[in-house]
Structure formats: structure tokens, C-alpha cells
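Peer 1: My questions concern the predicted model and sequence given below.
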Amino acid sequence: HRKAIGCKWIFKIKENPDGTVNKYKARLVAKGFLQKPGFDFTETFSPVIKPVTVRIILTLAVTYKWAVQQIDINNAFLNGILQEEVYMTQPTGFEVSDKSLVCKLHKSLYGLKQAPRAWYDKLTQTLLQMGFVKSKCDPSLLVHHQQGACTYVLIYVDDILITGSAPHLIKDLIDKLNVKFALKQLGEVDYFLGIQVHHKPSGSLLLHQSKYINDLLNKTKMENCKPIGSPMVNSCRLSKFGTDSMQDPSLYRSTVGALQYATITRPDIAYSVNKVCQFMAHPLESHWKAVKRILRYLKGTVHYGLLLQPSSSSPPFSLRAYSDADWATDQDDRRSTSGSCIFFGQNLVSWGSKKQQLVARSSTEAEYRSMANTTAELLWIQSLLQELQVPFHTPTLLCDNISAVSLAHNPILHSRTKHIELDIHFVREKVLSKHLHVLHVPASDQLADPLTKPLSPSNYATIRVKLKVFPCFETP
């Protein structure tokens, strides 16, 4: 016995990047929250492209001077084929005289739990029939190699980027997709997932989120705030214990969640955003004060973004990773903070700032854990580049802790290191098989340092340059 789920109309005003009205949109959505698992739907997971993959493909595009085309599928989810039997009540304004009748859905509808998955399956099946192959490292990247020419398709739900070495093959692919689905050709990429893509005369791309950040400042009523030189006070030591509970914790959570998305083009705020994310459960006024400081910093650097430059030398490309850790800095549980950044050629493609899962008993242990995590990310990038048939040099991992570097080369295992043996063997295996070079770097040249601790405003201009964050309207 099945129950029909409800539906309703959603009205929305779509805006352009500059805030002007693009169009007024009406869409019929199903009330998917009434669906029962295993009955109306089974699988709902739908993969989306990883930001690292996008940065790597864009680096290849600027280096080889490929055009990056963007297409948007109209009403994408309506193309998905439903595997399950789903019934829905009649939509308002389109009822027939017999009110007891319901609609049986053959294709998916916005609002259904399985709609994103059904659409992803439909689109990838179409591309696989055209000879594309799904990447094993990132299933939202589809690759096509034909007579020495390659075409890459990046899928983020209904937003699609297409690039490759042969413009006629890209045009041919877009024409074929246009036959299957109604699509909008948006031309050369300039606004993708809330990220603005600024094309510089030098051929570089600058990815920034000015509109997104301005909207966030307006939402938090910080649009007229006074800018400040760094996102966090360098003496800042936040704790989860305190009596000054925040009046509106949902404002804290939504603002911090929005700031997380801003880190896609802003590695310079990665550490401070990671820090304020640790207090979502019970935010205090002191935590909110730290969030407001990040917003003040963004106010002064709203037009800054991540620069992707063409590789200066011919392939093979270089892969350089910096790994750092700040030992036992957490006031409450004495866990360490790991930071890492990975450069593909001269472009920063991956970075992270994360509190470690376990308490480290020495600074060497904290650094080594961070090295192991960075190595894992490097291996994933290596696998992706091998799949894309992109030549690269053996990756180099740079760390400023001499003991951690020597442990990678000489596994002197004793009582003080045996509890981190797994990490030691994991990194050492790569070093022995010549798949990784681990080198020492002086602390002054450690580029992952801003991802592990707050630094003073006087250093921040230099930090931004090191992390490839530049303003939109002047060449670095």
C-alpha cells in the first residue's frame, strides 16, 4: 500500500554575479521528506567534483592554453529515470476534476531523495556511451583520449566544465549533449559554483568569491565594518569552556558554515575558519568575536582570490608539498594542529588545516602524523595525474622538523616511536621505493606555517603571496 507524497511550487529570483536580476523562476518540487527509505527510494548518494581536481584541470588548461567551456543543463533533475515506484498528489493549479486521482512519476522531480543520483547516472551513462571513461580517483571527472587529443568533463550536479586539447571535439561534444538534454552554453568559464573566474591578460586565472563574501557580510550586518589586517589575533587561545553562551547559536553555525565555503579560494583563512568550526556545538560570545574578526579581515580583502598561473617550465610538472604541525596547542585537550599545502607546478592546488585525532607525545610525533596525512593526499594527486597521462617529477615533501625528516629516512624504532609505527612505515615505504623525496626546510621557508597557527598582521601580505592569494585587479 503506497501513499502519495505532496508537492508545492517554489518561486525564486535568480541573480547575476553583480547582484542584478537574471530571471524569475517557478519550479514544482516534490515533498521528498515524506519518502520512506527502502520503499520509495534506496540509494541517494551522488558524487560531486573535488575542488582539488578542478584546480589541477584549470592549471593544465592555463598551461596548455586550452579554453574552458561551461554548460548548464536546464531542469537537470527532470532527466533522471526513476527506478522506484513513486506517486505524487496533483500539483496546485493543474488539478483535474477528480480529486482522488494521483500522479505516477516516471522521471525524477526536484525534491525527491534520489533525484541527484538519478541525474548523475543518466548523465554519466550518456557520456560513457560517447567513449568517455570515469576517473577512478574522482568519479565526477570523465576523460576521453582520442588520436592524441584529450577531453575532460567536470561534473558538479548540473554545472559542467569542459576542456581539452582539441576545440572541435569540445564543440562536437556540446552539440551531442544538446541533442540529449536542453542546455545553456555559457561560453568561457566566468562564474562557477559561486566562484568568479577572472581571466588575466597574462593567461592566468584568478578564482575569487567577491560576490559570495559581500553577500555573507550583508547577511551578518558587517558590510560597513572596519577592515583588519589578519583573520585571527596571534595570541588567540579559544576554549570551549566559558559562561558567555551566545544568544543565537544558529547564526554562528550558518556563518561559520558559509565561511568554510569561502576557503575554497582563500587558503589564508583556512586555519582561523578551522578553529572557529571546533565550537559549533556550544558557541560562546568569545567564539563569535573571533568569527567577526575573520569577517573584518575578509572585508578588507574581498577582491582577493587564488591565482592559477601557466607553468613556466615545460612538462614534466613539479609536485611540492609542505607539511607542518603546531604541537599541543589546543587549550582543552592538548591535541596538535596539522597543516599542509601542495603545489602543482607553481600553483597551490590543495591545502588543509586540521586538528589531529590523537594527542601527540612529542613535537616529532605531531609533525610525523601531519607528514603521513600530506603523503596520503600527494598519493591521491599522483594517481589522478597518472590517470590523466600528465607527466610529473617525483614529489617532494618538505618539513621543518629535523627529527621527523630523519625518521622518514632511517626507521629508528624504539619505545618513544612505536605507537606511530604505522605512519612511519607508510611514509618510509614511499621514500624507499623512490616515490617520494622527504627534505628538511628552514622554518622561515615553511609555507604551511599559516595553516597551523595564527600569525601577526604585519606578516600577512607576505603570507598571502606565499599562498598564491592575490587581488583581482592588479598583476602580482
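Peer 2: Looks like it arrived, so ask away.

Peer 1: alpha carbons only for contacts and neighbour counts from here, please
Peer 2: Noted.

Peer 1: where do the helices sit along the stretch 201-350 of the chain?
Peer 2: 210-219, 249-262, 270-276, 285-300 (DSSP state H, counting those that start in this stretch).

Peer 1: how near is G229 to G300?
Peer 2: G229 is 8 Å from G300, where distance means CA to CA, to the nearest Å.

Peer 1: can you check R335 too?
Peer 2: 32 Å.

Peer 1: L58 now?
Peer 2: 27 Å.

Peer 1: circling back to that earlier point, so R335 and G300 - more neighbours on which side?
Peer 2: R335 (20 against 15; other CA atoms under 10 Å).

Peer 1: ok, that one touching L358?
Peer 2: Yes - R335 lies in contact with L358 (CA atoms under 8 Å); the separation is 6.4 Å.

Peer 1: Contact partners for V302?
Peer 2: Q209, S210, I213, N214 (CA atoms under 8 Å, 6 or more residues apart in numbering).

Peer 1: Nearest residue to the third one in space, please, no chain neighbours.
Peer 2: Same thing as I213. The shortest distance from I213 to any non-neighbouring residue, by CA to CA, 6 or more residues apart in numbering, is to V302 (6.6 Å).

Peer 1: Also the first one?
Peer 2: Among residues not flanking Q209 along the chain, I195 sits closest, at 5.1 Å (CA to CA, 6+ apart).

Peer 1: Let me see the contact set for that neighbour.
Peer 2: Listed by CA under 8 Å, 6+ apart, the contact set of I195 reads L207, H208, Q209, Y212, T265.

Peer 1: Export those residues to TSV and append columns for neighbour count and distance to W351.
Peer 2: As requested, the contacts of I195 are exported to TSV (neighbours: other CA atoms under 10 Å; distance: CA to CA, whole Å):
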residue	neighbour count	distance to W351
L207	27	15
H208	28	16
Q209	26	17
Y212	19	21
T265	24	11
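
Peer 1: Give me the neighbour count for the spatially closest residue to A30 that is not a sequence neighbour.
Peer 2: Nearest non-adjacent residue to A30, counting by CA to CA, 6+ apart: C7, 4.2 Å away. C7 is flanked by 19 other residues according to other CA under 10 Å.

Peer 1: Just the buried residues of the lengthiest helix in the chain, please?
Peer 2: When the chain is parsed with DSSP state H, its longest helix is helix 363-387. For helix 363-387, the neighbour count (16 or more other CA atoms under 10 Å) marks 363-375, 377-378, 381-382, 384-385 as buried.

Peer 1: So which elements touch the helix or strand following that helix?
Peer 2: Sequence-wise, the next helix or strand downstream of helix 363-387 (DSSP states H and E) is strand 396-399. Counting contacts by 3 or more CA pairs under 8 Å, 6 or more residues apart in numbering; DSSP states H and E, strand 396-399 packs against strand 319-326, helix 363-387, strand 437-440.

Peer 1: Comparison target below:
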Amino acid sequence: MLPLEGYSGTAAAKGHPEQVCKLYDILVIGNDSKLISSLVANLNSKFALKTLGTVQYFLGFEVKRNDFGLLLSQTKYAHDLLLKAGMADSKPCSTPMATGLRLGKEDSKVFEQPTLYRSVIGGLQYLTLSRPDLAFVVNKLSQFLQQPIEAHWTACKKILRYVKGTLQHGILFTKKQPFTLEAFSDADWARDEIDRRSTSGYNVFFGGNLVQWSSRKQKVVSLSSTKAEYRSLSQTATELVWIQNLFKELGIHINNTPII
């Protein structure tokens, strides 16, 4: 992966930075060094570029290579989020949510800083791009953005305390053969006490690496736990079909039948 900085417009290439209108940050990825060099040279003939070397930090993601593979994390981003919420010196906890916690809309008084709540939840949503362990609880708290209460903010602070103790966590990608596509699906029946809709969740692995995950409420009310599970399976199967079509367009052939 090769990170580049580019300035739009031909004015930048002519030495007129005051006329630059926008800055781009892009990654060039490939397994052919000559082709990458040719692409960069062609881009540099049209725009003013700066090659930053092997990627280490990009859009809040830290990229670390080790003997096991490639680790993607958001340590600095998570630390900045803790500072923003005033939780940088908080005591870490081992779980992001208390077991059996059920949140409603009128369990306590209205939170006096709704803007702070929405901002922190928005930051946590971006953090889930490398932290699937936060997906369920962040999705749950994001359902109360319109009028958060004190109980919601307390639950949010517990997530931040969990993040404080797991700053180095991320996703590890390793090189494995053969390329197999598999997924795990689950459903939490009638979890929401307000509308009794269930929550579906799935993880998709490609070659043993986690590439896609989701945790969201189902669109309709399931009248039984079996129906909730089947709806979750349907969502997972739909995602697998989309990924298969994407790989087909990219020329990646998967010999094995996907397994859920």
C-alpha cells in the first residue's frame, strides 16, 4: 500500500499553491511494483504528488505489520475520542455493556448535553470499522440520538471505559490458503422493549479473515425466535451473494461453497 498526497488542479503543478482547491489522500495497492510506479508517474504528470512511503496511518487507521500479518487499529482515534468525552483518565472495564441491560426512552431524566452524546456516538460508530466487538452496543445506543437520557449516557461512558482498556485492539489480516467464504449468523429475539423488534448480527470471514460484520434491528416484528433466526440467516445469505458477485467482478474465483 502506497499513500499519496495530491493537489487538484493544474495550478499546483505550475507552482501556484494559492490556487489549489482541494487536497486528496489516496492509497495505491497492488502486487506489481512496476505497474504502481507507472501509475504514480502518470498521476504526477497531471497533479503535484508526494509519495509518503509504506502506509502507516490513513484516515484514522493505524497499519502495523508483524510476523503474523497486517494489523489495522484506531488507537490514536480512540484516544482522541476519550479526550473529547472527558474520559481519558477513566478506569477501564472488561465489557462494553452490562449483561441483561435493557434501555428505554423514559427510564431516567433527560441528558442535559444531547449534542455531546450524539457526537460521541458518532465517533464510536466510526470506531466500529476496526472494532466489531462494539457493533451491537453502539447500534443500540444510536437508537436514542433524538432524546438521550441519563441512562443512555451512563451506558455510553461504560463503552468508553471499555475502549480505554482495549486501545490496542484491532483487526488482524493474515495470508491463508485456500480462499474460503464463511459466515456466522445470530439473532436476539424481541430484544427491544419499545417495539419488540429483534436484532440480527452476522460476521463474514474470507480466508479466515473478518471482512464484514453487522448488528442491526430487524425491519419487522418476529412472532417467534425461529422466525427471528431465519430473518437473520436471510440477511447473511444476501450479504454473501453480494460479496460473491463482487469477487467475480474482481476476477477472484472461490472454489468452495460459502458456509453459514
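Peer 2: All right, it came through fine. Owing to the predicted nature of the structure, the values given are computational and were not obtained by experimental measurement.

Peer 1: hang on, the earlier thing: which one, of the helices of the stretch 201-350 of structure 1, ends up nearest to Y87 of structure 1?
Peer 2: Y87 of structure 1 lies closest to helix 249-262 among the helices of the stretch 201-350 of structure 1, at 34.3 Å (CA to CA).

Peer 1: Quick check: the closest one compared with structure 2, mean distance?
Peer 2: Mean deviation of helix 249-262 of structure 1 relative to structure 2 after superposition (mean CA distance after the TM-score superposition for structure 1): 0.3 Å.

Peer 1: start and end residues in structure 2 for that helix, please.
Peer 2: Mapping helix 249-262 of structure 1 onto structure 2 (TM-score structural alignment) gives residues 114-127.

Peer 1: The helix or strand hosting R117 of structure 1 maps to which residues in structure 2?
Peer 2: Following DSSP H and E, one finds R117 of structure 1 within helix 115-129. The counterpart of helix 115-129 of structure 1 in structure 2, using TM-score structural alignment, is absent.

Peer 1: what about G122 of structure 2, neighbour count?
Peer 2: Residues lying near G122 of structure 2 (other CA under 10 Å) number 14.

Peer 1: Can you give me the separation between it and L141 of structure 2?
Peer 2: For G122 of structure 2, the distance to L141 of structure 2 - CA to CA - is 10 Å.

Peer 1: Thought L142 was touching K134 of structure 1, still the case?
Peer 2: Yes - K134 of structure 1 lies in contact with L142 (CA under 8 Å); the separation is 4.6 Å.

Peer 1: And the residue nearest to Q209 of structure 1? What does it align with in structure 2?
Peer 2: Match for I195 of structure 1 (TM-score structural alignment): F61.

Peer 1: Kindly report the same for D324 of structure 1.
Peer 2: By TM-score structural alignment, D324 of structure 1 lines up with D186.

Peer 1: Let me see the contact set for its match.
Peer 2: If you count contacts by CA under 8 Å, 6+ apart, D186 of structure 2 has them with S200, G201, Y202, E229, S232, L233.

Peer 1: Which one of K134 and L142 of structure 1 is surrounded by more residues?
Peer 2: More crowded of K134 of structure 1 and L142, by other CA under 10 Å: L142, with 22 against 16.

Peer 1: Can you tell me the element that one falls in?
Peer 2: Using DSSP H and E, L142 of structure 1 falls in strand 141-146.

Peer 1: which residues of structure 2 does that strand align to?
Peer 2: Counting by TM-score structural alignment, strand 141-146 of structure 1 corresponds to no residue in structure 2.

Peer 1: now stretch 347-360 of structure 1
Peer 2: So stretch 347-360 of structure 1 sits over residues 209-222 in structure 2, by TM-score structural alignment.

Peer 1: Can you list the buried residues in that stretch?
Peer 2: N209, L210, Q212, W213, S214, S215, R216, K217, Q218, S222.

Peer 1: For the residue nearest to D192 of structure 2 when sequence neighbours are not counted, grab the count of nearby residues.
Peer 2: In this structure, D192 of structure 2 finds its nearest non-sequential neighbour in S198, 6.7 Å apart by CA to CA, 6+ apart. Neighbours of S198 of structure 2 under the rule other CA under 10 Å: 27.

Peer 1: Going along the chain, name the strands of the stretch 1-150 of structure 2.
Peer 2: In the stretch 1-150 of structure 2, the segments counted as strands under DSSP state E, counting those that start in this stretch are 2-7, 23-28, 48-51, 57-58, 61-65, 70-73.

Peer 1: export those to TSV and tack on distance to F173 of structure 2?
Peer 2: TSV is the format used below for the strands of the stretch 1-150 of structure 2 (distance: least, CA to CA, whole Å):
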stretch	distance to F173 of structure 2
strand 2-7	18
strand 23-28	18
strand 48-51	25
strand 57-58	16
strand 61-65	10
strand 70-73	5
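
Peer 1: which stretch among the ones you listed comes nearest G100 of structure 2?
Peer 2: Per CA to CA, nearest to G100 of structure 2 of the strands of the stretch 1-150 of structure 2: strand 70-73, 28.8 Å.

Peer 1: Please tell me I have it right and A151 of structure 2 contacts L103.
Peer 2: Yes - the criterion here is CA under 8 Å, and A151 of structure 2 meets it with L103 at 7.5 Å.

Peer 1: Can you give me every residue that contacts the equivalent of P391 of structure 1 over in structure 2?
Peer 2: If you follow P391 of structure 1 across to structure 2 using TM-score structural alignment, you land on H253. Contacts were defined as CA under 8 Å, 6+ apart; by that measure H253 of structure 2 touches F247.

Peer 1: Relative to S232 of structure 2, how far out is H253 of structure 2?
Peer 2: 26 Å.

Peer 1: buried ones in stretch 154-164 of structure 2?
Peer 2: Quick answer for stretch 154-164 of structure 2 (16+ other CA under 10 Å): A155, C156, K157, K158, I159, L160, R161, Y162, V163, K164.

Peer 1: Touching, the fifth one and A98? I think so.
Peer 2: No - under the criterion of CA under 8 Å, I159 of structure 2 lies out of contact with A98, with a separation of 9.8 Å.

Peer 1: so which strand or helix has F11 of structure 1?
Peer 2: With DSSP H and E as criterion, F11 of structure 1 is part of strand 7-15.

Peer 1: Can you spell out the matching residue range in structure 2 for that strand?
Peer 2: Strand 7-15 of structure 1 maps onto no residues of structure 2, going by TM-score structural alignment.
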